[in-house]
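# got a predicted model here, sequence first, then my questions.
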Amino acid sequence: MAIAPVVLASGRRGSWIARSLISGLLLASIAGCSLWGGSSAKPVPADLGANVAVLGVRQAWNVRVGKVEMPLDVQVHGSVVTLASSDGSVVSLDAASGKELWRTVVGEPLSAGVGGDGKTSAVVTRANTLVILEAGKELWRQSLPAQVFTAPLVAGGRVFVLSADRSVTAFDGATGRRLWIQSRPGEPLVLRQAGVLRAVGDTLVVGASGRMVGLNPNGGAVQWELPIASSRGTNDVERLVELVGRTSRVGDSVCTRAFQAAVGCVNTSRGTVVWTQPASGSEGVHGDDIAVFGTESNGIVNAWNRTNGARLWTVERYKHRRLTAPLLLGRSVVFGDDSGLVHLISRDDGAPLNRISTDGSGIAAAPVVASDTLVIVTRSGSVFGFRPD
């Protein structure tokens, strides 16, 4: 079984020793290592063979930003791409040319980023500080009560933060004044990875354990709450269930993944679950009005019918590779792996269309597209722009 690319944090203010023990036990279990000194070899990914480039792709540019060792959400607004590195650098690039528009350093290592609306950018430091930037200049910063691993959401002149304790806080975007906070019962463990936080019309949609929750953005009141997956098992590790980014939205339909449990779609206007299907992945999904695509923790790639959840196809070619969340781009489904390769496969049947090499350090974030350019970020901090031939 492939190692899921996650680390656990405790949702309680309990003993650091207990937190470390619980996290260590889970990671050892995932890796297949015996707690009594034995070990099992990690499965070796199959040889992919020679690359046959059915779809021509060329590298257009490459820039450096700094190592990425945190959950990264690459923001796209028009032709502008904004991203961050773990050391606290935040960079905005023109996707057409790779030209740096601005770069700033917030002065502290980051735990989450980047959120933005095209004008304002938001990141969170490891010291639990929310930092707001405009054109690379700091506007304000505010202390937060808990760790954050999800990029803040900037929308409607406000900044929304989903914390690891599953609380949601709203701030005035201009002044930093706290507007409201919506707290939920704490959980023993949470994922040190991005959750679900997005705007859908006039509703703030967040993930809370295995449920998708619709909040009123003006005051935080719960409008609806929908189960994607339920806790199961006999201990805190086995009962862990959490919605993870990225999500796929088409109109009122939002599809998401519950960590190692399920993939499902909801209708946000009616407040109903349309379908769920069992799935053992740790990364989010992407798609359109026809299909939803996802990568599983063992490297299998799946496609589901968006209307009813029926399985369309399954590809095992990338088994035992640690894959990013996918991006649907034209006729292609695009995802990266932990060896630094970027794979383009057919949306119709999963057949390979091309394979792109980067710097070999592993792909750090789900691919994005801006200005007809596929943007890829690696763990070592290289940002690549690729275009079709």
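Great, that's in hand. Model, not experiment: these values are computed from the prediction.

# going by C-alpha atoms from here, please, whenever you check contacts or count neighbours.
Will do.

# quick one: contacts for the closest residue to Arg64 other than its chain neighbours?
With Cα to Cα, 6 or more residues apart in numbering as the criterion, Arg64 has its nearest non-adjacent residue at 4.6 Å, and that residue is Ser382. Contacts were defined as Cα atoms under 8 Å, 6 or more residues apart in numbering; by that measure Ser382 touches 62-66, 359.

# next one: His77
Taking Cα under 8 Å, 6+ apart as the definition of contact, the neighbours of His77 are 117-118, 370.

# hang on, the earlier thing: hmm, which of the contacts of Ser382 are the buried ones?
When these are checked for burial by 16 or more other Cα atoms under 10 Å, the buried set is 62, 65-66, 359.

# pull the contacting residues for Ser371.
The neighbours of Ser371, taking Cα under 8 Å, 6+ apart as the test, are 78-79, 95-96.

# of the residues you listed, which pair is most distant in space?
With Cα to Cα as the measure, no two of the contacts of Ser371 lie farther apart than Gly78 and Ala96, at 10.4 Å.

# who has more neighbours out of these two?
Neighbours around Gly78 and Ala96, counted as other Cα atoms under 10 Å, are more numerous at Ala96. The numbers are 19 against 12.

# from Thr203, how far out is the more buried one?
Plainly put, Ala96 is 33 Å away from Thr203 if you go by Cα to Cα, to the nearest Å.

# ditto for Leu130
Distance check for Leu130 against Thr203: by Cα to Cα, it reads 22 Å.

# those two: who's more crowded?
The residue with more neighbours, out of Leu130 and Thr203 and counting by other Cα under 10 Å, is Leu130; that gives 23 against 20.

# ok, structure two:
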Amino acid sequence: MRRAGRGPLSRLGLGAALAAVTLLAACAGGSPRPTPAELPANIAMIGVRQAWTARVPAVTYPLQLSVQGNQVALAGGDGSVITLDAGTGRETGRASVGAPLSAGVGSDGRVQAVVTRSNHVVALAGGRELWRHRLATQSYTAPLVAGGRVFVLGADRSLTALDGRSGAPLWKLQRPAEPLVLRQAGVLLPFGNTLLAGMAGRLVAIDPDNGNVRWEAPLASARGTNDVERLIDLVGGVSRQDSVVCARAFQAAVGCVDAASGNLRWTRPAGGATGVAGDGQRLYGTESDGRVLAWRADTGDRAWVSTLLQWRQLTGPLVLGRSVIVGDGNGLVHMLSREDGSPLNRLSTDGSGIAATPVVAGNTLVVVTRNGGVYGFVPE
């Protein structure tokens, strides 16, 4: 049970019954999601065609796609991990961890890593399992595979570093846990020889060798009077342009940080639950009510807003060429103008809802649906 645009919640350490009570209380205070307005006829201002399609098992968890060159790694909810050639849709690798997933896929092009619902990090290479390591907490963020290590962001805002060859623990950064956590991907990415992670409403820079914190930049602070209202966390994905990293704090704000110094550049109130994307001139995001917003990257001032897709349960955005691309809950992919948000094209899939923020690999736009449809679109 969830409000439109809000991420599912989990309660740590108090059991499923208490978590269900909290969710029921959260839902009871809201109103039904309005019915979206009919879309206008599609007028294709940009030529795009479907080049191929593939299938994976149904996606029942917060999928993140991993792109390495022309290869795209993705996984079904049952634990099947598949690599596709984005140019042809041909399967180039397949493995299975034998259990349902809660997070994935992370990859450096050689090693792939996912997290199971039983809290095991599983590393794969060449279609076989390398190792698995049990976490002390849940994780809904794809592991980061980099520098011969695997980094895992826990739902309790802990960060664990594992040896990429053996899975042996190297260090762990533990932060104060909150009563509720989001069951969706958080922020975890490399910046030079630094890890950047979202912990509560802060972007935190961490030494990857020992887990020491180098700096913290607050994008938002907790507000409200109960656990649901006070829930604050950064959500994936992020925009990185040179040293500037921009992210969203769940249902609270968007903001940008100079990752070289840790200085906060700006924040602005925003009511969305998905990540952001940028092009150096503007930052783009989708609000919980389906509005698509653009902010000026230098000041945070609003550049434009589109209400065309209100109440359509949008994914986070992808910036590609002239377009800002978002998927919706009815399996449609919308291409909007970066300049003013006007529609440029609309693409159809299987109608089951887009499961993850679309990605681009090589010359191909790759989209995955909840029913496991994988679609490759290319320019005409």
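That came through, no problem. As the structure is a prediction and not an experimental result, all values here were calculated from the model.

# TM-score of the superposed pair?
Comparing the two superposed chains by TM-score structural alignment, normalised by the length of the second structure, the resulting TM-score equals 0.98, with 379 aligned residues with a Cα RMSD of 1.1 Å.

# related to what we said a few turns ago, cross the contacts of Ser371 of the first structure against helices and list the overlap.
If you go by DSSP state H, these have nothing in helices.

# reformat these as JSON lines; add distance to Glu187 of the first structure.
Putting the contacts of Ser371 of the first structure into JSON lines (distance: Cα to Cα, whole Å) gives the following:
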{"residue": "Gly78", "distance to Glu187 of the first structure": "38"}
{"residue": "Ser79", "distance to Glu187 of the first structure": "40"}
{"residue": "Ala95", "distance to Glu187 of the first structure": "40"}
{"residue": "Ala96", "distance to Glu187 of the first structure": "44"}
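
# closest to Gly173 of the first structure among the residues you listed?
If you rank these by distance to Gly173 of the first structure using Cα to Cα, Gly78 comes first, at 21.0 Å.

# show me what the closest one aligns to in the second structure.
With TM-score structural alignment as the matching criterion, the partner of Gly78 of the first structure in the second structure is Gly69.

# do Arg311 of the first structure as well
Counting by TM-score structural alignment, Arg311 of the first structure lines up with Arg302 in the second structure.

# wait, its match touches Arg296, no?
Yes. Arg302 of the second structure sits in contact with Arg296 when judged by Cα atoms under 8 Å, with a separation of 6.1 Å.

# helices of the stretch 1-150 of the first structure, residue ranges please.
16-31 (DSSP state H, counting those that start in this stretch).

# most distant residue from the centre of the second structure?
Ala41 (30.0 Å; Cα atoms, centre = their mean).

# distance of the residue mapped onto it from the first structure from Leu353 of the first structure?
Ala41 of the second structure maps onto Ala50 in the first structure, with residues paired by TM-score structural alignment. In this structure, Ala50 of the first structure lies at 12 Å from Leu353 of the first structure, with Cα to Cα as the measure.

# now do the shared contacts for Gly78 and Ala96 of the first structure.
370-371.

# check contacts around the counterpart of Val121 of the second structure in the first structure.
Using TM-score structural alignment as the criterion, the counterpart of Val121 of the second structure in the first structure is Leu130. Residues touching Leu130 of the first structure, when contacts are defined by Cα under 8 Å, 6+ apart, comprise 122-124, 141-144.

# that older thread, across to the second structure, which of the contacts of Ser382 of the first structure hold up?
When the contacts of Ser382 of the first structure are mapped onto the second structure and scored by both residues aligned by TM-score structural alignment, their matches' Cα atoms under 8 Å, the shared contacts come out as 62-65, 359.

# hmm, which two among those residues are most spread apart?
The largest separation in those, counting by Cα to Cα, is between Val65 and Asp359 at 13.6 Å.

# for Leu196 of the second structure, what are its contacts?
By Cα under 8 Å, 6+ apart, the neighbours of Leu196 of the second structure are 187-190, 203-206.

# that one pairs with which position in the first structure?
Alignment note: Leu196 of the second structure maps to Val205 in the first structure; criterion TM-score structural alignment.

# how close does its match get to Leu353 of the first structure?
Applying Cα to Cα, the value for Val205 of the first structure to Leu353 of the first structure is 35 Å.
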